[in-house]
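Engineer: Fold the stuff below for me.
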Amino acid sequence: MYDKIVLPYEFNELEPYIDAQTIETHYSKHLQTYVNNLNNLLKDYENLTEGKTLEDLLRNVSELPEEIRQGVINQGGGVYNHNLYFSILSPNACTMPKGDLLEKINKTFGSVENLKDELSKKAIAQFGSGYASLVMDNNKDLFIKATSNQDTTLKDGFTPILTIDVWEHAYYLKYKNLRPDYVKNIWNVIDWNKVDELYNK
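Structural biologist: The predicted structure is shown next:
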């Protein structure tokens, strides 16, 4: 059985940047639906999932039976992407990376501001639904990638450590069609301590 993370803050604690109704609906309804659909899809395939994390499944999705492969990409990706997204947000966010991650960001992008600018542009430009993410490869080199729908970069060998959800349900109640405003404001609640943990894990 795969599950959603325990939300590390109350629904209203990310205000004014993300409103309580959006967090509650996004977490309790959208994410829960992905969890339910994924577990229903996999209930007859316990031999394939035993001892495997969701990340394991998505990294090796090409090895899954064809009849469930796209379903795991869609539903499993929905669980994985949302869990990552919610886990890196915080009402008490550390707004700057540090240590090895900061050094790597400066080396790769020139500065944290350059990274934020590039990632924001990728998020705003994403056509339709999806995510813009800061990802790392096995050598801990950093890249910015956009993915559509609930695809992940895991199958391509990249582990996301920071992601911005640009599905409309992530922002529409508060921001309506103004995705750039949402993307600009989300940096106030992205917790670099969480991103740092993922980078160093």
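
Engineer: Going by C-alpha atoms from here, please, whenever you check contacts or count neighbours.
Structural biologist: Fine.

Engineer: May I see the buried residues of the longest helix anywhere in the chain?
Structural biologist: Identified as the longest helix of the chain according to DSSP state H is helix 112-125. Across helix 112-125, burial judged by 16 or more other C-alpha atoms under 10 Å covers 112, 115-116, 119-120, 122-124.

Engineer: other SSEs contacting that helix?
Structural biologist: helix 99-109, strand 130-136, strand 142-148, helix 179-186 (3 or more C-alpha pairs under 8 Å, 6 or more residues apart in numbering; DSSP states H and E).

Engineer: quick one on the thing from earlier: from the buried residues of helix 112-125, which single one is nearest residue 172?
Structural biologist: For the buried residues of helix 112-125, the closest approach to residue 172 (C-alpha to C-alpha) belongs to residue 124, at 13.7 Å.

Engineer: Quick check: the closest one vs residue 164, distance?
Structural biologist: 10 Å (C-alpha to C-alpha, to the nearest Å).

Engineer: joint contacts of these two?
Structural biologist: Residues touching both residue 124 and residue 164 (C-alpha atoms under 8 Å, 6 or more residues apart in numbering): residue 183.

Engineer: Now do the helices in the chain.
Structural biologist: 20-25, 32-42, 46-49, 54-59, 66-71, 77-87, 99-109, 112-125, 172-175, 179-186, 192-200.

Engineer: Out of those helices, which gets nearest to residue 153?
Structural biologist: Per C-alpha to C-alpha, nearest to residue 153 of these: helix 54-59, 8.3 Å.

Engineer: got the end-to-end distance for stretch 26-33?
Structural biologist: End to end - C-alpha to C-alpha - stretch 26-33 spans 10 Å.

Engineer: Also stretch 168-184?
Structural biologist: First-to-last distance for stretch 168-184 - C-alpha to C-alpha - comes to 15 Å.

Engineer: One more sequence to fold, the one below, so I can look at both together:
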Amino acid sequence: MALLSHVTRKTLTESLRLGLKSHVRELQTFTLPDLPYEYGALEPAISGEIMQLHHQKHHQTYITNYNKALEQLDQAINKGDTSAVVKLQSAIKFNGGGHINHSIFWKNLTPVGEGGGEPPHGSLGWAIDTNFGSMEALIQRMNAEGAALQGSGWVWLGLDKESKKLVVETTANQDPLVTKGLSLVPLLGIDVWEHAYYLQYKNVRPDYLKNIWKVINWKYAGELYQKECP
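Structural biologist: Okay, the predicted model is just below:
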């Protein structure tokens, strides 16, 4: 009986270890998502060269490093190396956030011929007018906060699911919007890292922010809003 109990405990421990290992490995199978348009489809607002580099190089780097960090986390957990687990959190946050943010960003854009820049209708349009006064006021506020953001980061239009109100927030580096509040859902995110605009707009971030609205996919943002706040 003692031997059976020992074997059972050993088997259970091994199963739990393998299960955790399998779970973490499942989390690290991230790949670069395809764009729903050609690289040059957003011109002249955003050049094809920028889009290709942004997608193939920058986003891919976040994914590569995120997968690597998750693999290292898997190894650290199995070794019981708490120090390594803690140390890896910053890499997971930065690279995982980069993957999350860019995956949203690509969907927030669409060519002019496919609805890019067309103002939102329905419930999202009404919510923007209610919370900000007008679409023009929202754009001015997001442009101002995006231009004033020191260093690199993002400017967001989000939905606070608790208050049912729209909010404008900025996040530093690759922090996703959820870091500003667990109830916040990103509807629209604009990348204000230099790699998103420098080849075309040099250091004039306000010009980039002014022109990106010509290719904003308000239909996608409206669908998200309707889903989260029917």
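
Engineer: Need the TM-score between these chains.
Structural biologist: Superposed pair, TM-score by TM-score structural alignment, normalised by the length of the first structure: 0.87. Supporting alignment: 184 aligned residues with a C-alpha RMSD of 1.5 Å.

Engineer: CSV please, covering the helices of the first structure and showing distance to residue 148 of the first structure.
Structural biologist: Output for the helices of the first structure, formatted as CSV (distance: least, C-alpha to C-alpha, whole Å):
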stretch, distance to residue 148 of the first structure
helix 20-25, 21
helix 32-42, 16
helix 46-49, 25
helix 54-59, 15
helix 66-71, 14
helix 77-87, 11
helix 99-109, 24
helix 112-125, 11
helix 172-175, 18
helix 179-186, 16
helix 192-200, 22
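
Engineer: quick one on the thing from earlier: quickly compare the helices and strands packed on helix 112-125 of the first structure and say which is most buried.
Structural biologist: Comparing those by mean neighbour count (mean count of other C-alpha atoms under 10 Å), strand 130-136 ranks first with a mean of 23.

Engineer: The second structure: matching residues for that one?
Structural biologist: Aligning strand 130-136 of the first structure against the second structure (TM-score structural alignment) gives residues 153-159.

Engineer: and the spatially most central residue of the second structure, how far is that from residue 126 of the second structure?
Structural biologist: Nearest to the mean C-alpha position of the second structure, by C-alpha atoms, centre = their mean, lies residue 101 at 1.4 Å. As judged by C-alpha to C-alpha, residue 101 of the second structure and residue 126 of the second structure stand 26 Å apart.

Engineer: And for residue 147 of the second structure?
Structural biologist: Taking C-alpha to C-alpha, one finds residue 147 of the second structure at 26 Å from residue 126 of the second structure.

Engineer: now do residue 223 of the second structure
Structural biologist: From residue 223 of the second structure to residue 126 of the second structure the distance is 14 Å (C-alpha to C-alpha).

Engineer: picking that back up, tell me the average deviation of the longest helix of the first structure from the second structure after fitting.
Structural biologist: In this overlay with the second structure, the average offset of helix 112-125 of the first structure from its partner residues is 0.7 Å by mean C-alpha distance after the TM-score superposition for the first structure.

Engineer: Is it possible to get CSV of the helices and strands packed on helix 112-125 of the first structure that adds distance to residue 24 of the first structure?
Structural biologist: Output for these, formatted as CSV (distance: least, C-alpha to C-alpha, whole Å):
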stretch, distance to residue 24 of the first structure
helix 99-109, 31
strand 130-136, 20
strand 142-148, 23
helix 179-186, 17
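
Engineer: any idea what residue 27 of the first structure aligns with in the second structure?
Structural biologist: For residue 27 of the first structure, the residue aligned by TM-score structural alignment is residue 55.

Engineer: let me fix that: residue 198 of the first structure
Structural biologist: Going residue by residue (TM-score structural alignment), residue 198 of the first structure aligns to residue 224.

Engineer: how many other residues sit next to the closest residue to its match other than its chain neighbours?
Structural biologist: Using C-alpha to C-alpha, 6 or more residues apart in numbering and skipping residues adjacent in sequence, the residue nearest residue 224 of the second structure is residue 187, 6.4 Å away. Residue 187 of the second structure has 24 neighbours, counted by other C-alpha atoms under 10 Å.

Engineer: Residue 187 of the second structure against residue 158, yeah?
Structural biologist: Yes: between residue 187 of the second structure and residue 158 a contact is recorded at 5.2 Å, counting by C-alpha atoms under 8 Å.

Engineer: OK, contacts around residue 110 of the second structure?
Structural biologist: 37, 41-42, 116, 215-217.

Engineer: try it again with 7 Å
Structural biologist: Contacts for residue 110 of the second structure (C-alpha atoms under 7 Å, 6 or more residues apart in numbering) come out as 42, 116, 215-217.

Engineer: Tell me which residue of the first structure lines up with it.
Structural biologist: Checking TM-score structural alignment: residue 110 of the second structure goes with residue 90.

Engineer: For residue 37 of the first structure, see how far away its match is.
Structural biologist: 27 Å.
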